[in-house]
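A.B. asks: fold the following for me, if possible:
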Amino acid sequence: MKKWYNKLFLNDIRRAIDDYNMIKENEKIIVGLSGGKDSTLLLFALDLLSKYSHKSFEVIGVHLNCGFDMNIRPLSEFCENRDVKLHIEETNIVEYLDFESNKNPCYLCARLRRGALSRVAKEMQVSKIALGHHMDDAVETFFMNMLYNGKLGSFHPKVYEEEKGVYTIRPLVYVKEKNIMKITEILQLPVIESNCPKDGCTSRQESKNLVNFLENEYPDVREKVVTALSNIDMKNIWKQRRDCW
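C.D. replies: Now for the predicted structure:
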């Protein structure tokens, strides 16, 4: 394993796994593979850790065919070359999405994909699903929640969904998107372009633009937001109570 892997991404992934106790010995973990750079790097990194870290675990790739007519052959070859199992789940998710109305279909699409992954995990008797959300995603979600919903918070690095009996883990939460892009280019990881008509035209893209703007004045804005999410000043968070008067 190359030494620069540690500095650029593996140390951050190990730290996230340790901070939130994401992976245990002898577990099976499915990685949701969209074909994009984030999930492909996640599979690559977890496969490395499964072979070279002190913990022994198995990684299985799962790609959901949502009906967007994507050529996933490069992804299949990548998994085959790394001796990683790849399961392709056929779905009709695209049939439930309305791209013509003013409503954003991304939320429904994400829910349907999440449900399909949970179903596959149950069928495989796997209790952990790893998703490729990185530091930028966490920060953008924070601003989306605040600006569009008036709510403080972001997704959690590790969450248990009791009704589905599965954990969702996000080992890339400390890895910046620009590092993922750099690694993808250096290692020539396969990246499959999305055929979704809403790609790049969502409220998330607006939040991404905002974070990039803030970075000009506050270069460490991403790190500060991620730190703030686990460093909450509860005494100064407003909490309304009926008996406060």
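A.B. asks: contacts and neighbour counts: CA atoms only from here.
C.D. replies: Noted.
A.B. asks: what residue is smack in the middle of this protein?
C.D. replies: In the chain, the centroid-proximal residue (CA atoms, centre = their mean) is H133; its distance is 2.2 Å.
A.B. asks: contact partners of the strand with the most length in the chain?
C.D. replies: The strand that spans the most residues within the chain, counting by DSSP state E, is strand 58-65. Under the contact criterion CA atoms under 8 Å, 6 or more residues apart in numbering, strand 58-65 has outside partners 26-35, 43, 46-47, 50, 79, 84-92, 113, 116-117.
A.B. asks: following the helix ranked longest in the chain, which helix or strand comes up?
C.D. replies: For the chain, the helix with the greatest residue count under DSSP state H is helix 106-124. As assigned by DSSP states H and E, the chain's next helix or strand after helix 106-124 is strand 128-130.
A.B. asks: what residues of that next one count as buried?
C.D. replies: Across strand 128-130, burial judged by 16 or more other CA atoms under 10 Å covers K128, I129, A130.
A.B. asks: following up with a second sequence; could you model it the same way so I can compare the two?
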Amino acid sequence: MARELLPYQIAERSIIKKYRKQLWNPFIAAVKRYALVEPGDKIAVCISGGKDSMLMAKLFQELHRHSDVPFEVIYLVMDPGYNEMNRAKIESNAKLLNIPITIFETDIFDVANNADEHPCYLCARMRRGHLYRKAKDLGCNKIALGHHLNDVIETTVMAMFYSSQLQGMMPKLHSQNFEGMELIRPMYCIREDDIIAWRRYNELSFIQCACRFTENCTICDNGGGGSKRQEVKILLRHLKQTNPDIEKSIFNAIHAVCTETFPGIRKSDGDHSFLEDYEARRGE
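C.D. replies: Predicted coordinates for the structure are as follows:
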């Protein structure tokens, strides 16, 4: 008689079996392509409680179990001031999925929500800083965030439409404020629709938006309200109806940027014009 599997075992098997092509393979592809996990790493897998970070934790468990690369991992949950329902939901999901989380508390929501201007920007910066600091205190050299392929392409489009610049989301970054620390995005090549499919297949529900400004949509499939990201998400969804490969095209485009065809380039040392080396490239 076959042994009945527990929910976390079913979730793990679905990653390796049913959704191997959609989840496991692109996860491994990102880890290898961008050199995200290296020997001796101690990685803080940052869990917000949403579908993306919870799946990322399960992917890391599988990687840690089977990888030939020696590394350590901590599943880190920062409580920025969740209400009791959200905190309980994160803890119960972690138990259900057999994820051994380490929780630490902050007052980020109190500080950000009392800010006169740009509370969301302040909240995001504070979250990142607290995660870096706690991870470093725990001996980690990297933090892993659950941004996926759709986050990458939406960020690119948003920057062009609303910030007047062509700017992407990098798969890994050196921290500017915490020496020796890096941020990695191991779900960089995974589509959001496939994450949702995995969640639904396993009949899981996660918190979506835990901010006190929008607590009326804490547990749902979609969020964003009237945000610019949601506008871009809807636009891309419409464009996908006539061009099914549009997500792939945008993603590939940020890996093949032809800088010599742009009149202006922004680098770490400032803005540069094509005129700087225009004559030097005569006859090319």
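A.B. asks: just the TM-score for the two chains, thanks.
C.D. replies: After superposition, the two chains reach a TM-score of 0.90 (TM-score structural alignment, normalised by the length of structure 1), with 244 aligned residues with a CA RMSD of 2.3 Å.
A.B. asks: thinking again about what came up before, which of the contacts of strand 58-65 of structure 1 are buried?
C.D. replies: 28-35, 43, 46-47, 50, 79, 84, 86-87, 113, 116-117.
A.B. asks: out of those, which are inside helices?
C.D. replies: Among these, the residues falling in helices (DSSP H) are L43, L46, D47, S50, C79, R113, A116, L117.
A.B. asks: tell me the residue in structure 2 aligned with the residue nearest to the centre of structure 1.
C.D. replies: Matched to structure 2 by TM-score structural alignment, H133 of structure 1 sits across from H147.
A.B. asks: likewise L112 of structure 1?
C.D. replies: Checking TM-score structural alignment: L112 of structure 1 goes with M126.
A.B. asks: can you get me a residue count around the closest residue to that match other than its chain neighbours?
C.D. replies: Of all residues not flanking M126 of structure 2 in the chain, I108 sits nearest, at 6.7 Å (CA to CA, 6 or more residues apart in numbering). Neighbour count for I108 of structure 2, taken as other CA atoms under 10 Å: 20.
A.B. asks: same question, Y174 of structure 1
C.D. replies: 23.
A.B. asks: check the one 5 residues further on too.
C.D. replies: For N179 of structure 1, the neighbour count with other CA under 10 Å is 12.
A.B. asks: next: P186 of structure 2.
C.D. replies: Neighbour count of P186 of structure 2, defined by other CA under 10 Å: 29.
A.B. asks: just give me the match in structure 1 for it.
C.D. replies: Counting by TM-score structural alignment, P186 of structure 2 corresponds to P171 in structure 1.
A.B. asks: could you list every residue that touches its match?
C.D. replies: Contact analysis of P171 of structure 1 by CA under 8 Å, 6+ apart lists I13, R14, A16, I17, M22, L42, A130, L131, G132, H133, H134, P157.
A.B. asks: so how do I select the buried members of those in ChimeraX?
C.D. replies: If you want just the buried ones from the contacts of P171 of structure 1 in ChimeraX, going by 16+ other CA under 10 Å, the selection is:
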select :13,14,16,17,22,42,130,131,132,133,134,157
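A.B. asks: how about JSON lines for the contacts of P171 of structure 1, with distance to L64 of structure 1 and secondary structure added?
C.D. replies: Below are the contacts of P171 of structure 1 laid out as JSON lines (distance: CA to CA, whole Å; DSSP: H, G, I helix; E, B strand; the rest coil):
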{"residue": "I13", "distance to L64 of structure 1": "24", "secondary structure": "helix"}
{"residue": "R14", "distance to L64 of structure 1": "27", "secondary structure": "helix"}
{"residue": "A16", "distance to L64 of structure 1": "26", "secondary structure": "helix"}
{"residue": "I17", "distance to L64 of structure 1": "25", "secondary structure": "helix"}
{"residue": "M22", "distance to L64 of structure 1": "23", "secondary structure": "coil"}
{"residue": "L42", "distance to L64 of structure 1": "16", "secondary structure": "helix"}
{"residue": "A130", "distance to L64 of structure 1": "14", "secondary structure": "strand"}
{"residue": "L131", "distance to L64 of structure 1": "13", "secondary structure": "coil"}
{"residue": "G132", "distance to L64 of structure 1": "14", "secondary structure": "coil"}
{"residue": "H133", "distance to L64 of structure 1": "17", "secondary structure": "coil"}
{"residue": "H134", "distance to L64 of structure 1": "20", "secondary structure": "coil"}
{"residue": "P157", "distance to L64 of structure 1": "22", "secondary structure": "coil"}
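A.B. asks: which stretches of structure 1 form strands?
C.D. replies: Using DSSP E, strands in structure 1 cover 28-32, 58-65, 85-90, 128-130, 158-161, 166-169.
A.B. asks: okay if I get those strands as TSV plus distance to N195 of structure 1?
C.D. replies: Listed next are these as TSV, based on distance: least, CA to CA, whole Å:
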stretch	distance to N195 of structure 1
strand 28-32	18
strand 58-65	12
strand 85-90	16
strand 128-130	23
strand 158-161	29
strand 166-169	26
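A.B. asks: for the ones you listed, which one sits closest to K235 of structure 1?
C.D. replies: Checking those against K235 of structure 1 by CA to CA gives strand 158-161 as the closest, at 24.8 Å.
A.B. asks: matching residues in structure 2 for the closest one?
C.D. replies: Aligned using TM-score structural alignment, strand 158-161 of structure 1 spans residues 172-175 in structure 2.
A.B. asks: may I see the buried residues of the matching stretch?
C.D. replies: Within stretch 172-175 of structure 2, judged by 16+ other CA under 10 Å, the buried ones are K172.
A.B. asks: just checking, what packs against the longest helix of structure 1?
C.D. replies: Contacts defined by 3 or more CA pairs under 8 Å, 6 or more residues apart in numbering; DSSP states H and E place helix 106-124 of structure 1 against strand 58-65, strand 128-130.
A.B. asks: how about 10 Å then?
C.D. replies: Here helix 106-124 of structure 1 touches strand 28-32, strand 58-65, strand 85-90, strand 128-130, strand 166-169, going by 3 or more CA pairs under 10 Å, 6 or more residues apart in numbering; DSSP states H and E.
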